[in-house]
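[1] structural data only, the sequence is not supplied:
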């Protein structure tokens, strides 16, 4: 059994924290940070051009706003022009364009134009992390024109795609959708919360220092961290010491939920999986290693429970939920279990053992009594505080808030291959098995979400094809091997 606290490998500061880190360098007034940022943007664009046919003679257009973001773009344009790139700029606010950046662009041979011709790359220098709301009509019109005239042009965002909120990741339409985003010092929250809008992220070192993200609440675990912490049999372990998880899922109407949840739990760890519910015959037929019972009180001893996937919302389901929540072990509540819990909050009042709630957006709204707002990090943290439970909000960017307010973790799946019926049942099974090994709920949730994402990638293959949840479950073992391989040779020894 293990119970490590794992510090996030990457932290995502707020805009205010980034501003403080920039000010702490003492390099703002002299333009040193802007110069470093601009050279970083130019270098990233040069690398991108090289990958698609070379640099000299290529056509880059700058869409320039009035702030420092526009200054970064203009100075970067000057660097590109000196490398033989044909650089043109549309100034959205000519009277307020960055004077030094504009002079540098013109001195290098760049041009200011009313509209672009054909482009290979268009650079979004409209607004940066201080921007709010959608693209204003003049800016939106410029990008629309580029899309019509140069549909294959690559879109490069400076710091953040304009129209995307830096702290919440909310995408205000119309907004820029980038192929590449070049940011500075440390990644921003929106880079993980709105990853599809940002494309590939390049982080340029501009001298903010190693502690620029200190104090940031939001973080993510690396694949290497997840692989290194994954529970595997040690030299003195038996099936009980490795964790026994109980699954209460499925019904006559939804037997598949029981099979997917149980199958995922079996694949996630090598301890023991017990199943209790009306789908017992189907479960043992598909997974003969599972010990089955008709009701949770007859299932035997477990070290964690998973309750709710596909088990209905009738009186029998409520009785099973009460039984499971009365146990003094960690409990993961999912799907129908969350719907029932929203109606019977008193069931959590007497619990002292950890509880993990895993809603999707609709279930989250039922649980809290209000729609999920744009700030998912704040909403999940508030829900965790209200219920005294760890909360995992499902999504491409899955957000997890610890019950004790110590961590908010995020897993960016990297794709939407897992957006398929039954996928959430599999996620519950993976995380439940990890809970049974003694991992802290937030850590178990983040590790399970990462393995779930990797399994979906593996199941989809390359270049990718739609998958079902059964294919995802079948890929869980390969996903764990992939993650453990990222942790290096030490992860193959066994034990944690």
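    On my side now, so go ahead. All values reported here derive from a predicted model rather than from experimental measurement. Numbering: from 1, shown residues only.
[2] make it CA atoms for all contacts and neighbour counts henceforth
    Will do.
[3] ok, residue 161 - contacts?
    Contacts of residue 161 were listed using CA atoms under 8 Å, 6 or more residues apart in numbering, and they are 124, 128, 175-178, 181, 197-198.
[4] how about 10 Å then?
    By CA atoms under 10 Å, 6 or more residues apart in numbering, the contact list for residue 161 reads 123-129, 131, 135, 155, 171, 175-182, 190-191, 194, 197-199.
[5] same deal with residue 427?
    By CA under 10 Å, 6+ apart, the contact set of residue 427 is 260-261, 264-265, 334, 358, 394, 418, 445, 448-453, 469, 472-473.
[6] do the same with residue 160
    Neighbouring residues of residue 160 by CA under 10 Å, 6+ apart: 69, 124-131, 166, 176-178, 180-183, 187-188, 190-191, 197-198, 201.
[7] distance check, it against residue 178.
    Using CA to CA, to the nearest Å, residue 160 is found at 9 Å from residue 178.
[8] next one for the comparison:
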């Protein structure tokens, strides 16, 4: 958030006083007007905290009052209220109230309690609104109050919004759970600030289309990349089949499978080259996927993969083995933990007790970055919001997905898909980001009917809907 504040300060220094706030207020009022439909006669409540966030809300309330709305402002910090915003509201016919029943009666509530500088949950004077019944639409100003704008953490009471109107740029806390679940539909209002490249980004469809590996006229199956899959066991042969299913959709030209489930794999996918003689005998590959359903013997398999001199994706049982060892030097690693596995990995790297997995889920950006730093690896942290972190500090938040992806074997498909993208030549950070995007998009398509889906449904949808949608030329030609 320091970058945002610096960009706003630079813009304010070159623009007439109050320009940015007026731009924000006009954009905010325009969104509110569309949500209300009929502004004249509607009931609007402004929850105004101290500082500029409250000022944005008060000025927007004034604009709605000029259009005939009945606007009331409840001041959470009367002694520190934005004087200009309050004067504008009163001049437009708005009034100050101390009646909290206005919250339940309003057609629209503007949450201007706390802005991007907020830390921790709502203060006692505002916390009651978080659990209060209401019938109208709650619109958050820049970020829902109680959500940490830079991380998405929610440490206490927070006001859940139906719509969030953010200014200048998307704040990470609007994209990362738990904060994302409080934001509702997010609208971006441009206010004319110039920002450097963000440390936290999200791939869009055009980005993924540009990164996807595409064969050319000189391609053969080897030039397209060969991915090795070391997965499955007597107890979990399905993990091998599902990992291979994901890998077949990722763009590599050849899949080599090594493990005890060779018969099951080749029966389902006859195009896969299989072996049960170990990684060294499998032939040359451009990446290895190690760990899904690996069970006993995964340590030896991991050793062999790490010694192959190619990128290694470590998942599931492979992560458990890696946590026992701690960070390894000299390997190009991609780790794909859920928060429970992340806790074990952190313990393995620091020698301390495993942290609480729920706490790690509540601070997903920090967790992924810490793991990437400790292990010198690209980390794809799975969960309600998937976060990809690189050792250089970059992070990407995955914008696709559905709760239906919480099904057995879904992670195996993701591991194979990601390993195939690595073999096809994508850098680890890009491969992990694209794999998460495609996996989430496929999950959405597979779940379109609103019924439970299987991991194989997801793997099938990667090709039939996800990649098919992205391979079609965009309508605007971009």
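    That came through fine. None of these values were measured; they are calculated from a predicted model.
[9] circling back: give me the subset of the contacts of residue 160 of the first structure that lies in strands.
    Those of the contacts of residue 160 of the first structure mapping onto strands are 124-125, 180-183, 201, per DSSP state E.
[10] re earlier: out of the contacts of residue 427 of the first structure, which are buried?
    Among those, those classed as buried by 16 or more other CA atoms under 10 Å are 260-261, 264-265, 334, 358, 394, 418, 445, 448-453, 469, 472-473.
[11] still on that earlier bit, now the two most distant members of the ones in strands among the contacts of residue 160 of the first structure.
    By the measure CA to CA, 125 and 201 form the most distant pair in those, at 15.7 Å.
[12] look at the two and report which has more neighbours.
    residue 125 (28 against 20; other CA atoms under 10 Å).
[13] the more buried one -> the second structure?
    In the second structure, residue 125 of the first structure lines up with residue 112, judged by TM-score structural alignment.
[14] just checking, its match touches residue 140?
    Yes. Here residue 112 of the second structure reaches residue 140: they are 6.7 Å apart, a contact under CA atoms under 10 Å.
[15] identify the contacts common to these two.
    Counting by CA under 10 Å, 6+ apart, the shared contacts of residue 112 of the second structure and residue 140 are 47, 53, 57.
[16] which one of the ones in strands among the contacts of residue 160 of the first structure sits closest to residue 422 of the first structure?
    Once CA to CA is applied, the member of those that ends up nearest residue 422 of the first structure is residue 201, at 30.9 Å.
[17] find the nearest non-adjacent residue to that closest one, please.
    Leaving aside its chain neighbours, residue 201 of the first structure sits nearest to residue 181 (5.0 Å; criterion: CA to CA, 6 or more residues apart in numbering).
[18] and the counterpart of that neighbour in the second structure, how far from residue 144 of the second structure?
    Aligned counterpart of residue 181 of the first structure in the second structure: residue 164 (TM-score structural alignment). Between residue 164 of the second structure and residue 144 of the second structure the distance is 7 Å, computed by CA to CA.
[19] identify the contacts common to these two.
    With CA under 10 Å, 6+ apart as the test, residue 164 of the second structure and residue 144 both reach 111, 138, 174, 182-184.
[20] count of residues packed around whatever residue of the first structure lines up with residue 217 of the second structure?
    Residue 217 of the second structure maps onto residue 235 in the first structure when the alignment is built from TM-score structural alignment. Applying other CA under 10 Å, we find 9 residues neighbouring residue 235 of the first structure.
[21] distance of residue 235 of the first structure from residue 158 of the first structure?
    Counting by CA to CA, the gap from residue 235 of the first structure to residue 158 of the first structure is 52 Å.
[22] residue 39 of the second structure falls within a strand, correct?
    No. The assignment for residue 39 of the second structure, made by DSSP: H, G, I helix; E, B strand; the rest coil, is coil rather than a strand.
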